[in-house]
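# missing the sequence, but the structure's below:
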């Protein structure tokens, strides 16, 4: 996850706390502020998932069937 989005999450989180302190924790402004934080966290999670390289079908097959002949690894 990039530091930029983490910095933005931290800023929004701080702002949400201020809004909730001034407007009240039951206010719609407080709820909206925390919604913004959650949206950023979801985006950060999505970016993190995209950064992971996906396994090929063959790698998935070998993970599920490690004893299959075509998945054996021989050390020299």
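Nice, thanks for sending it over. For clarity, every value in this text was computed on a predicted model and none was experimentally measured. Numbers count the residues shown, from 1 in each chain.
# CA atoms for contacts and neighbours, from now on please.
OK.
# what sits up against the biggest helix by length in the chain?
Assignment by DSSP state H gives helix 28-51 as the longest helix of the chain. With CA atoms under 8 Å, 6 or more residues apart in numbering as the test, helix 28-51 has contacts from 1, 5-6, 8-9, 12-13, 15-17, 19-20, 23-25.
# put this beside the first:
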């Protein structure tokens, strides 16, 4: 299963790069694509350690909740 998630991460990384190249680095498409990468990386990390662990972004946002990178949008 771990190998499968690594393949999916690689696919999402490529999709994120393509989205940013096509739509621009500050586009919502680019941000959403990188969010998908982050989520998969977090899942892979959880599977490795067997429990929840904060990503570097989560730790940063805990310390800097007002930062642009930490904004949360709700539908």
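Sure thing, it's come through. What you are looking at is a predicted structure, and each value in this text was computed from that prediction instead of being measured.
# Give me the TM-score for these two chains.
Laid over one another, the chains give 0.65 as their TM-score (TM-score structural alignment, normalised by the length of structure 2), with 51 aligned residues with a CA RMSD of 1.6 Å.
# if we can go back for a sec, quick one: buried ones out of the contacts of helix 28-51 of structure 1?
Applying a neighbour-count criterion of 16 or more other CA atoms under 10 Å, the buried members of the contacts of helix 28-51 of structure 1 are 9, 12, 13, 15, 16, 17, 19, 20.
# Mark which of the residues you listed are part of helices, please.
Secondary structure of those is defined by DSSP H; positions in helices are 9, 12, 13, 15, 16, 17, 19, 20.
# With distance to residue 50 of structure 1 added, can I get these in TSV?
Listed next are those as TSV, based on distance: CA to CA, whole Å:
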residue	distance to residue 50 of structure 1
9	19
12	23
13	24
15	28
16	28
17	30
19	33
20	33
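# Of those residues, which is the nearest to residue 60 of structure 1?
Looking at these and their distance to residue 60 of structure 1, the nearest is residue 9, at 34.4 Å (CA to CA).
# Roughly how far does the spatially most central residue of structure 1 sit from residue 39 of structure 1?
Per CA atoms, centre = their mean, the C-alpha nearest to the average position across structure 1 is that of residue 45, at 1.3 Å. The gap separating residue 45 of structure 1 from residue 39 of structure 1 is 10 Å, by CA to CA, to the nearest Å.
# Check residue 47 of structure 1 too.
Computed with CA to CA, the distance linking residue 47 of structure 1 and residue 39 of structure 1 is 12 Å.
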